[in-house]
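**Student:** With the input below, show me the fold.
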Amino acid sequence: MSFMFNPYPYDDPNAVNHICFDPELKKTVSADSLASAKRLTARILEQLSRSPRCIVALDGYITAPILQFKGLLSLQLAQNGISFEEISTQQLFLDSDTLYENFLPYLPEDKSTDPVLLYGSRYEGGYESLMKADEIEKLSSELKSFSESGKGVLILYGYGSLIDTLRRYCTLKLFIDMTQKRTILNIRQGMFTNLGSTKPMPVNQILRRSYYIDFEVVAEFRGKLICNGQIDYYIAGDNPDKMKMLPLTTMKALFETMIGYPLRCRPVYLEGVWGGFYVKRLRNLPEEMKNCAWVFDLIPMEVSIAADIETMELEFPFYCFVQVIGPKLMGKKPAEKFNGYFPIRFNYDDTFHSSGNMSIQVHPNGDYIKGNNELGRQDESYYMVVTGQEAKTYCGFHEDADVEEFIEKARRAEIYGEGFDHDKYVYSEPSVAGQQFLIPAGTIHASGRNQVILEIGSLTIGSYTYKMYDYMRKDLDGNLRPIHTFHGDKVLRRDFKESWVKANLIQKPRVIREGTGFEETIVGQHDLIYFSLRNVRFFEKYEDETTDRFHVLVLVEGEKCLIRSLTNPDRCFEQNYLDMVIVPAGFGPYEVINKGVGKVTIHKTLLKEGFENE
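**Tutor:** Model (predicted):
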């Protein structure tokens, strides 16, 4: 799953990476919006001392405070007696009706197969395909003319200001970025309607188009600008009053420094109809939260990564971090294999002391979703972190289940609201803490109530959870939750039944490595899934090493550990219970030290040997 339609507005203050950064480079970072505008003005004055003209381009990610920054810059220019003109890119975009027609193949509107219009196909057309060619040419001519004979400053602002056709005339180029959580919250507050759109739309349809079209276009555009050195300044824009501006060289140097450390992302917390209370209490989440159903702890397209350099905190979209430094973070082969995307996603599902199970659901195979421009199948796994009384996990069908009858009853539930006994068809196992379930594409499955699971899955960019049955349950807004039997029926593996599940998907741990005071076991690995799931149990410490692949370590039993480099012990991360930490590829030999009492367990995920051939 990769859609975050309703994140809770909370920034976890504990999810910060403490980085030792070059103090001289830190001085080049502007601490807030006014300081950023003043520093940019000084740069413009410097440019005007050499030339009579300067074109400044202000571009940004979806919902970025471009107008606010332009306003601050305008005030500073006026105070310094600098004449300026302004041009917006708004007129470049195709009209709403044309965009709607162009996107119909990517956002079909068949409610018989997609009741709430959730699904779609990832757009790969690029920025200029959303624009009018004649308007681009017209604006390009204006910029060319100013670059040859204009005087003073021209501010070009808005989405797409830095497309290739326009960027070549710009003197100073800035990109204002946003974390995905803040972007979604801004959309929900009415601050964005979709690129080029002038028609009102329900928020969920704005978000649907954003995920398949707008976010894809702008995120790819951002990556190219940064990786190709095509901007002068990067601005972290989540807080309009505290926009921090970095020269691109400083940003890249910071990222290079960060991958020398074990790293944790900043999670996103979401409420849900089946949400529980374990994580809410553990992490002291706001009392006002109804519950905590999901913790997006390492879903690459959704979370952020924050670095604390002395007294200054900088936060970046994790996907931007991966775009810039991916091969060094993941390893060269993983970066090539997965087209620059971080290949595994991690989150917690919390039903502890909740009102019910997650939905009975299924995910598609590669053939089914590659037509939507996805990179591959959606496989998952559940690791039982905490289990309460009567907790159970659904996985596969009973041996004697009539699967066609199950599908027919699921359809009747969807169409007529007729509930049925899902336990008659879907096999379940009592959940035990430390147990690993593998869930390859096509497996019917669900987490039962009264447990916290660590969910680990393969790379998917869109949302491809097909709910087959949801107990006739309403969502937090009082609407009946949608069911997706049309798609679910097409991808469901009828042959994944109890005996096969027990033999393949619920495995007995097998020891692969032992040392003084520690033992590493494989708790889940299968030919259908390209990553390996391990447990490392120890009293005092153990040693490990990354070379060509990253590790993700989760402290699933114990209070606190220290993860640190054996060659440079200052490069470390203090990990608390349930913290999820990436040890970058190339980090080299490292040790994990138990800072609490008793025996601890680290859940370790890495790409399998030979993953690049799968």
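**Student:** make it CA atoms for all contacts and neighbour counts henceforth
**Tutor:** OK.
**Student:** what's around Tyr269, how many residues?
**Tutor:** Look at Tyr269: counted by other CA atoms under 10 Å, it has 28 neighbours.
**Student:** State the distance from it to Val279.
**Tutor:** From Tyr269 across to Val279, the span is 9 Å (CA to CA, to the nearest Å).
**Student:** Proceed likewise with the subsequent sequence, for comparison:
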Amino acid sequence: MSSNANNKKSYNLTPTVPIKDWDQYVWQSYDQIASELQDRISRSPRRKTVLVVECYPTVRQEEIIQALQSRLNLTKVIRSEQAAMPGEQIKALIQRYLTDDRVFGYMSPCTVDEFYSRELLQDLKNEADTVEDGLVVVIGFGASLVAEGDILVYADIARWEIQQRYRSKEFGNWRLDNREEETLRKYKAGFFFEWRMADRLKRQLFSRIDYYLDTNAKDDPKMVTWDALMAGLRQTASQPFRLVPYFDPGVWGGKWLEEKIDLPPRENPYAWGFDGVPEENSLYFQYGSVRMELPSINLVFFQPRELLGDRVYARFGAEFPIRFDLLDTIGGGNLSLQVHPTTDYIRSTFGMNYTQDESYYILDSKPGALVYLGLREDADGEAMLRELQLAQEGEISFPAEQYVNTYAANKHDHFLIPAGTIHCSASDCMVLEISATPYIFTFKLWDWGQIGLDGKPRPVHLEHGEKVIQWDRTTSWVEKQLVNSIVQVGGGAGWREERTGLHEFQFIETRRHWFSEPVLHEANGSVHMLNLVEGEEAVVESPSGEFEPFVVRYAETFIVPASVSSYTIRPSGPSEGGKIATIKAYVRS
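**Tutor:** Prediction:
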């Protein structure tokens, strides 16, 4: 049985993927890591060894240096970033991508070598070459530019941990000397510039890496051979799995996540649950007694065909195009009244290839819960924009109901939200958001007078929003096209399948299954992302024994790679004999 299945019959906060047959290729602690590196060095007939430690930005390089210096006999340490351009010069070069906006930039095509001086790189190469005997360590983001090395270690870090280091002001962005800058701007620089550049380098080094180093936990590193990491990625891409979820507070946060998922109480309530965003979430790999954390985007980069399917990979490249997350307003406030950019606008303005189409699946709600969706038939666009501007200036409270439709939000309703449609979840909804991956492109139109947790008004982007609002999406169109457009498409003894969306403008298809007996799901050329939306527990099984039974619980999101030829889902544990439901998303043909 997968380690996802344990005796605790509740939401699993630490799902792991057990990696078979590679336990002897993992090391935990700097003592073990140094011992393995020393053993590797001692097997070489050369008098001199160059150890290159290529680092993702915000890796604690000094921790690694001090650990190696105290355990290995280092002849020289070369910090590669001594050859990087000064921060002010880099900032000037990338300003067109960063822009002056607090939230939005433009997707940068930059590579790390553009920000290194060729002359200074040569100086560092010469410095390494002059050493004739002993161990030379070259370390930094860009260390692989200095030397190919005899041993290449890749030091990695999960995206969520990077954000924590931004928030604590331990780190700013690479070379920008902005540790004290607000987190929004640091995240923007990461999203549009730094992480794109670092991911390009990671993928470029794919065939050269000897060891992979997990640096997420302070002074608690884990290292595996690259072959062991790749074996883990291959195993994961051949079976159902879950990402490691994380939860974040927000001004409109509710109480559902804290109560239903058993999260520790916070002064500011949880607003978001990220349980299906491969670009942000991580994976836990269990090698024997050692649990390693890695960015889940690595699976997309290094197993794209097996994970996504050839058809999806051909269309999107090594990018996971579907996103599931949770939005909790039960006992909280309203989300911002918002709109997402059209494909044409997001491509021309931000350099993205596709846009943030989405939907709200109501996982739970309280009586009186509402969703705002589309414009009223009698909405006057010019008047609406004028009042939104006055509201932004603090002159009035925007009368949203005069312009925007409201619909009762009941459990298991599904509201479709193609880009350009005004929308918002109001208080007392627990939303499972099923969306395309570009996830930060929300143009807030009105934020109900809320102040961000940083004490500042949250950014409102009327100047973008007014350019993408689709003014013809009014009441009659919305009710016909976007509200509970649910059709039964299959069924049998103990089960039925419903098409619940998304809209024809969107590339994602969603199917809901209600069942008390096992339901067979067949591969269709696309990765599947699912959530158990009704019932306490289900088990995912392979009819042909391709993978071990995999247990999921209420509200958990899980992924079935395209390489899985077929699978069944049945009620299990406390749900045996009862009726449960999943919702599944995939990329349409």
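**Student:** Can you pull the TM-score for these?
**Tutor:** Overlay of the two chains. TM-score (TM-score structural alignment, normalised by the length of the second structure): 0.94; 574 aligned residues with a CA RMSD of 1.7 Å.
**Student:** Need the overlap of contacts for Tyr269 and Val279 of the first structure.
**Tutor:** Overlap of the contact sets of Tyr269 of the first structure and Val279 (by CA atoms under 8 Å, 6 or more residues apart in numbering) consists of Cys292.
**Student:** residue furthest from the geometric center of the second structure?
**Tutor:** In the second structure, the residue that sits farthest from the middle, by CA atoms, centre = their mean, is Glu132; the gap is 45.0 Å.
**Student:** mind checking the SS state of the equivalent of Leu213 of the second structure over in the first structure?
**Tutor:** In the first structure, the residue paired with Leu213 of the second structure is Ile235, using TM-score structural alignment. Secondary structure for Ile235 of the first structure, judged by DSSP: H, G, I helix; E, B strand; the rest coil, is strand.
**Student:** Isn't Ile235 of the first structure up against Leu246?
**Tutor:** Yes. Counting by CA atoms under 8 Å, Leu246 is a contact partner of Ile235 of the first structure at 6.2 Å.
**Student:** For the nearest residue to Thr198 of the first structure once chain neighbours are set aside, give me its contacts.
**Tutor:** Computed as CA to CA, 6 or more residues apart in numbering, the closest residue to Thr198 of the first structure that is not its neighbour in sequence is Ser96, at 6.1 Å. Residues near Ser96 of the first structure by CA under 8 Å, 6+ apart: Gly196, Ser197, Thr198, Lys199.
**Student:** Return the distance of the second one relative to Arg473 of the first structure.
**Tutor:** By that I understand Ser197 of the first structure. The value you get for Ser197 of the first structure to Arg473 of the first structure, if CA to CA is used, is 34 Å.
**Student:** what's the burial count for Pro23 of the first structure?
**Tutor:** For Pro23 of the first structure, the count of nearby residues is 10 (other CA under 10 Å).
**Student:** Ok, Cys110 of the second structure next?
**Tutor:** Cys110 of the second structure, neighbours per other CA under 10 Å, totals 16.
**Student:** Please apply the same query to the one 4 residues further on.
**Tutor:** As a burial measure, Glu114 of the second structure scores 12 neighbours (other CA under 10 Å).
**Student:** Could you find the counterpart of it in the first structure?
**Tutor:** Checking TM-score structural alignment: Glu114 of the second structure goes with Ser129.
**Student:** From Phe103 of the first structure, how far out is that match?
**Tutor:** With CA to CA as the criterion, Ser129 of the first structure and Phe103 of the first structure are 11 Å apart.
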